[in-house]
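S.K.: fold the following, please.
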Amino acid sequence: MADSIATSDAPSSSFQSTPPSRIICRVCQKQFSQYTCPRCNTRYCSLHCYKSHSLRCTESFMRENVVDELQQLRPDDETKQKMLDILKRFHSEEEMDDMDEDGWQISFDDLSAEEKKRFQRAVASGELSKLIEPWEPWWFRPSARTICLSREGTPLVQPLAKQETNASVLDDPETDQLNDIPPGPESPLLPVSKLSTNEPSPLLALHLLDIIYSYCFALRLYNGDWQSDPTGSAMVVLSMSSVLGQGGQPETVSEALSHCLQQTCSPAFRHMGGLQFGLGLVDDVVTLLLLSGSALICLLCDLRCLIQASERELKSKKSQKSKRVEIKSKLKLAERKIYFIMCWVHEQPGDAWTSLAAIVKAEKASAMEFTGNRNKTPRMEKKMEAGVKALIEEV
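M.R.: Got it, this is the predicted structure:
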């Protein structure tokens, strides 16, 4: 006891000369220490004091080790690249998930050979047409009969942008119909005399028939949505139109319609309905002619936009240079022809289209007389399709 009192009353320097077994516990400061911490060399007397001391010691030890480890983790270029690859894969997976949520888009080229055959059979049989909501051509809408263009050929009424209209206007059916009508030219149409020093050919009306038919065919083929595939739509127009695609110059109504009907009945487009479908397109031509010159200008303007959209799309696609140049050349020539005929239509009197529509109706009536009953056998229908050209020429 005396030793204990003497030790506690001794100055701090006495601890240096005291044996280790007689040193006071640095934690509780009440008992003699019997143990030493291997980490910090702190003297302690019991397990309780060790735990109290160890918490502080362990936290300090872990903190020092973490700091040392972080300082040593200096990533090299390879480590950085691996991390970038991981982030890219993660971002790609997120995009794939978004596509799955929005609906996966697949093209015809993504199908296998057998899937392509089944798809084509489904198209030819009309099975797929049951899944598509029928499209109402804009030239059948009541608003198509009231299209107004200025003396320069530009629209008198401009459709409002969606952000500039309130909900009640957007829900108006008449507004929806107006927006479905292709807008006219944004800038005034030039006089034909400024586009060419020569007098316009008297056969331009026949060229117009060829172009109208080709436009109607493309829109019905794409269910009114040529914007979904501008290049594909443009290729259909060039294939159907002898004027735009082949530099043809039909000299009679029969010749103009004959080429279009032959293309409609060709193996490439026969799945659309053959001759009967082609005769329906002739009705479309008549309807458009009877509307007005303003409707024809809107049609030609829409067709020109189609060609221009295809040109822009081709610029962004990587394809064989020679092939791309050839297609772009055809599109550019077609665009110029369309604009020239649009300016020519703008200068024609209104009654000119009524007379032309009557001639086309007579041609169609003669073709219907030849086909007779629509419920012909497939073999008879093929014979009729093969004889379309001879039939119309005789008429």
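S.K.: alpha carbons only for contacts and neighbour counts from here, please
M.R.: OK.
S.K.: just give the number of residues close to Val345.
M.R.: Applying other CA atoms under 10 Å, we find 23 residues neighbouring Val345.
S.K.: got the buried residues for the helix or strand that contains it?
M.R.: Take DSSP states H and E as the rule and Val345 turns out to sit in helix 321-346. Buried residues in helix 321-346, defined by neighbour count with 16 or more other CA atoms under 10 Å: 327-328, 330-331, 334-335, 337-346.
S.K.: and for comparison, fold this next one:
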Amino acid sequence: MSEGPSKENNSRLCGICEETTSKYCCPRCDIFYCSLDCYKSEKHSECSEDFYRDCINEELASHNVDEESKHKMIDILKRMKDGDELDDIPEVEELDSDDDEGIDLQERIKDLNLDDADAVWNALTEDEKNEFQTMLDQGDVGAIMPQWEPWWMYRKQDKLVEEVTELNEEEDALKKCPQIKIVPELSSLTKVQPSPAIKFNIANVLASYAFIMRYFNGEVEPIEGVTYFLDICINLSSNANFEEPAVAVESVAQRCLQSEMIETDEASLDVMKYDIYLLLQGPSEQNKMYYCKAALSDLINILTAAKDISKKTKTHTKPNKGTFSKKFPDHEKSDWNKLDGSKIKGIIKKVEYYLSYIQSSGLDLA
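M.R.: Okay, the predicted model is just below:
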């Protein structure tokens, strides 16, 4: 008994061409048909056009599209009626009403001041803002940023016989370092014998510099960078002295953990301690103090830039907070505007003194 209906269905002819066995059933008029050509044929045109029109209207209703997008959909409908090829029909996403979605991010921000966080934030689409918020909540923002590699990572291995390529490698490594500043000879700065603590105080400064450079991924904004730097370097911020190198470095680690501005972990602090080792080793045994001198020179540049900016903005007005600043209040620290230009000037003199000391006496922390 079950073979009868099956045989009847298989032998049913197409209700449009009445020549070929039907394979499909129209969802509107329930007519059986064999192919797309028959479905779109003149005999079935009224039903098929109504069906396409309903589909288009439903799609338009589900998207808040503009007039241009509506005209595109109407054009598609007309072409369906005329039997034109429709391989180039745009995907539904292209008809989204959010115009920014179809514009590349680079194009949207090319004329913006990238230091203006609120302007950049307003240029993002809602999806991009939500994605950023999600990454921030999960701590994954660093994953989209290229990792900065410190210039002090190179170290030439000591060999009895050196190859020419190894000499070239060291030269290339030195070119990546900050330019070493010229400072007066130590003997011209003071006739007093420096305290033994000076070596350990310099270690405190170098550890703070190394941490800040990595913390800002190699791109330090002067005012912000100096504020963070002085928060963890108590030798320069409060004239603290140290009697052991380990204590001088550990002081920086503890200040980082206690800081209200800095978010870090033990792994990052271990990296900082290894960075100090590399800075003290230098690029080679013959050029051992080069990295220390380059680091102090770079620190002088950052401090000088912060002093100049602070001098230009003696009267600070409270900026109007935009959407980004309100949403992420930690982005803008009021303490950044509290830098004392005269104090920074004194700190610069002290770092220059440290640099002069290294040039004349080296930095043996043993």
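S.K.: picking up where we left off before, and which of the buried residues of helix 321-346 of structure 1 is nearest Leu70 of structure 1?
M.R.: For those, the closest approach to Leu70 of structure 1 (CA to CA) belongs to Lys328, at 59.6 Å.
S.K.: alignment lookup: that closest one to structure 2.
M.R.: Alignment note: Lys328 of structure 1 maps to Gly341 in structure 2; criterion TM-score structural alignment.
S.K.: just checking, that match touches Ser310?
M.R.: Yes - contact criterion CA atoms under 8 Å: Gly341 of structure 2 and Ser310 qualify, at 5.9 Å.
S.K.: and the next helix or strand past the helix or strand where Leu87 of structure 1 lies?
M.R.: Per DSSP H and E, Leu87 of structure 1 falls inside helix 77-102. Sequence-wise, the next helix or strand downstream of helix 77-102 of structure 1 (DSSP H and E) is helix 113-125.
S.K.: how much space between the aligned partner of Val192 of structure 2 in structure 1 and Thr287 of structure 1?
M.R.: In structure 1, Val192 of structure 2 lines up with Asn198, judged by TM-score structural alignment. From Asn198 of structure 1 across to Thr287 of structure 1, the span is 31 Å (CA to CA, to the nearest Å).
S.K.: remind me what the helix holding Val345 of structure 1 packs against, helices and strands.
M.R.: Using 3 or more CA pairs under 8 Å, 6 or more residues apart in numbering; DSSP states H and E, the elements in contact with helix 321-346 of structure 1 are helix 192-195, helix 242-245, helix 293-316.
S.K.: need the contact list for the most centrally placed residue in structure 2.
M.R.: With distances taken as CA atoms, centre = their mean, Met145 lies nearest the centre of structure 2, 3.7 Å away. Residues near Met145 of structure 2 by CA atoms under 8 Å, 6 or more residues apart in numbering: none.
S.K.: so how far is Glu166 of structure 2 from it?
M.R.: Taken as CA to CA, the span from Met145 of structure 2 to Glu166 of structure 2 is 31 Å.
S.K.: what helix or strand is the residue mapped onto Tyr213 of structure 1 from structure 2 on?
M.R.: Residue pairing (TM-score structural alignment): Tyr213 of structure 1 is matched to Ala207 of structure 2. Assessed by DSSP H and E, Ala207 of structure 2 sits inside helix 197-215.
S.K.: hmm, who's touching that helix?
M.R.: Residues from elsewhere that reach helix 197-215 of structure 2, judged by CA under 8 Å, 6+ apart: 148, 150, 219-220, 225, 228-229, 232-236, 241-245, 248-249, 251-252, 269, 272-273, 275-276, 292, 295-296, 299, 354, 363-365.
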